[in-house]
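> Let's see this in three dimensions:
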Amino acid sequence: MWVADALSRRYALLSILDTKLLGFEYIKDLYAQDSDFGDVFNACEKVAFGKFYRYDGMMAPKDIVFDSETMWIQLHNIPLGGMTRQTGLKIGSSMGEVVSVDVDEEGIGWGPYLRVQVNINITQPLMRGIISSFNGSKVWIAFQYERLPNFCFCCGIIKHGTTGCPEPAAARSMHGKYEAQYGA
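A predicted model of the protein is given here:
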């Protein structure tokens, strides 16, 4: 948390100083090579990266597009023999761009689930899971999103809660009873 806060404050300071001092571009170039923050700084050059967005002071806030978010997702119900980096990459790529798979140095995941970090499109409904095949058997792999922000249990969109859903009728079953597709 401290690193993220430091990154935001440090970049804000650089942006402010850049508008006030001529030639400050040199220090910003050094920042892009920084061992602690360089990866995040470079990743958010054109789009938001997690909670960060590079702002040059000339863009209107309404023009900044926040349509993706990097999240950790737990993949539940994977057979023990399938708890590998390759499985995480395969399943994670069905959700978006895989950033990381939480496995040991041998590429094996240990624990009750496999974790993948994926940059997902938040303008689309979240995936609840996927059917995958392991040794000829089809298995439902349920997804559990970690630290999920404001989320609609009716339509699966992150941008609004259940009370602000533009399509609450989508949560009604064949019997006319309210059934949230994404839990309660």
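
> From here on, just use CA atoms for contacts and neighbour counts.
Noted.

> ok, residue 153 - contacts?
Residues in contact with residue 153, defined by C-alpha atoms under 8 Å, 6 or more residues apart in numbering, are 161-162, 180-184.

> where's it relative to residue 144, distance?
Residue 153 sits at a distance of 13 Å from residue 144 (criterion: C-alpha to C-alpha, to the nearest Å).

> most centrally placed residue in this structure?
residue 70 (2.0 Å; C-alpha atoms, centre = their mean).

> now for the helix or strand hosting it, which elements pack on it?
Under the criterion of DSSP states H and E, residue 70 resides in strand 68-76. Packing partners of strand 68-76 (3 or more C-alpha pairs under 8 Å, 6 or more residues apart in numbering; DSSP states H and E): strand 113-121, strand 137-145.

> Would you do the same for the sequence below? I want to compare the two.
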Amino acid sequence: MRRTKLTNEEGEIIQVCPSQRDKILDECSRSLFGKFLKNRLFNQQAVKNILGATWKFGSDLKIIDVGEGLFQFKFAMESQLTWVLNNGPWSFDNYLLLLRRWEKGMNANTIKFTNCPMWVRVWGLPFELFSEDVVSDIGRGIGPVVEVDCKGAASDQAKFLRIRVEVPLEKLLSRGSKIKGLEGEVVWVDFKCERLISFCFRCGVLGHEVKICAATGKANTQENQYGD
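The predicted structure follows:
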């Protein structure tokens, strides 16, 4: 648009006065916008049927195709929207569904999806480091921290700690990290993401699987670097 030379008429500003502004803002405030990570045309009715049946909100949920591969999910209650966000990630036909809350000024051309919230299990922590603040520090090394679950540390099966992190989509999935304690000791901890969908265990990228990975067949990438 910046390179387009506007005519005099196009350069004029049109004043708009939405008569149902409050109602529209209320609906938008209870809306999520979603897009599948892999660009592909989906049958709108099939998406509605599957997600509607999975979320089980009945007529309280409206799913609208707003163009550019983008769907708007309108909920009747804030609690329904929150439940969907807290219980993701979701998928359709093994394609990851990215979700974002509505923000003022969004449209189908400007909305961007840069992160996906995922639960990450942290394995291999020294016992003296089993704490919420430690796993929060580790989580911030992956991405913005959403939630920490330390119930395991207080139970009779404290094998790992869980943290929900906004995983950056443009980066390879992290398999683990070196961490350094207050006394200078350095240890390696493993990361295991829960409910991995449409993930390539060869190159570590979200959005495709090994069978269609561009690295397949290259001499130095024969083994799956992220497990079997």
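
> related to what we said a few turns ago, what stretch of the second structure lies opposite the strand holding residue 70 of the first structure in the alignment?
Aligned using TM-score structural alignment, strand 68-76 of the first structure spans residues 115-123 in the second structure.

> Distance from that stretch to the middle of the chain?
Averaged C-alpha coordinates place stretch 115-123 of the second structure at 10 Å from its chain's average position (C-alpha atoms, centre = their mean, to the nearest Å).

> mean shift between that stretch and the first structure?
Once the two are superposed, stretch 115-123 of the second structure sits an average of 0.8 Å from its aligned residues in the first structure (mean C-alpha distance after the TM-score superposition for the first structure).

> Can you pull out the residues in contact with that stretch?
With contact meaning C-alpha under 8 Å, 6+ apart, stretch 115-123 of the second structure is reached by 88-89, 98-99, 135, 146, 159-169, 189-194.

> next SSE after the longest helix that the first structure contains?
Of all segments of type helix in the first structure, defined using DSSP state H, the longest is helix 2-20. Downstream of helix 2-20 of the first structure, the first helix or strand assigned by DSSP H and E is helix 25-32.

> Am I right that residue 78 of the first structure falls within a strand?
No - secondary structure assignment (DSSP: H, G, I helix; E, B strand; the rest coil) places residue 78 of the first structure in coil, not in a strand.

> Let me see the contact set for it.
For residue 78 of the first structure, the contacting residues are 113-114, 139, 141, taking C-alpha under 8 Å, 6+ apart as the criterion.

> Mind giving me the ChimeraX command for buried ones among those?
The ChimeraX command for the buried members of the contacts of residue 78 of the first structure (criterion: 16 or more other C-alpha atoms under 10 Å) is given here:
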select :113,114,141
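
> before we move on, the earlier item: name the nearest residue to the residue nearest to the centre of the first structure, sequence neighbours excluded.
The spatial neighbour of residue 70 of the first structure that comes closest, neighbours along the chain excluded (C-alpha to C-alpha, 6 or more residues apart in numbering), is residue 119 at 4.0 Å.

> That neighbour reaches residue 99, doesn't it?
Yes - under the criterion of C-alpha atoms under 8 Å, residue 119 of the first structure makes contact with residue 99 at 6.8 Å.

> Give me the more crowded residue out of those two.
In this view residue 119 of the first structure and residue 99 are compared by other C-alpha atoms under 10 Å, and residue 119 has more residues nearby, 21 against 15.
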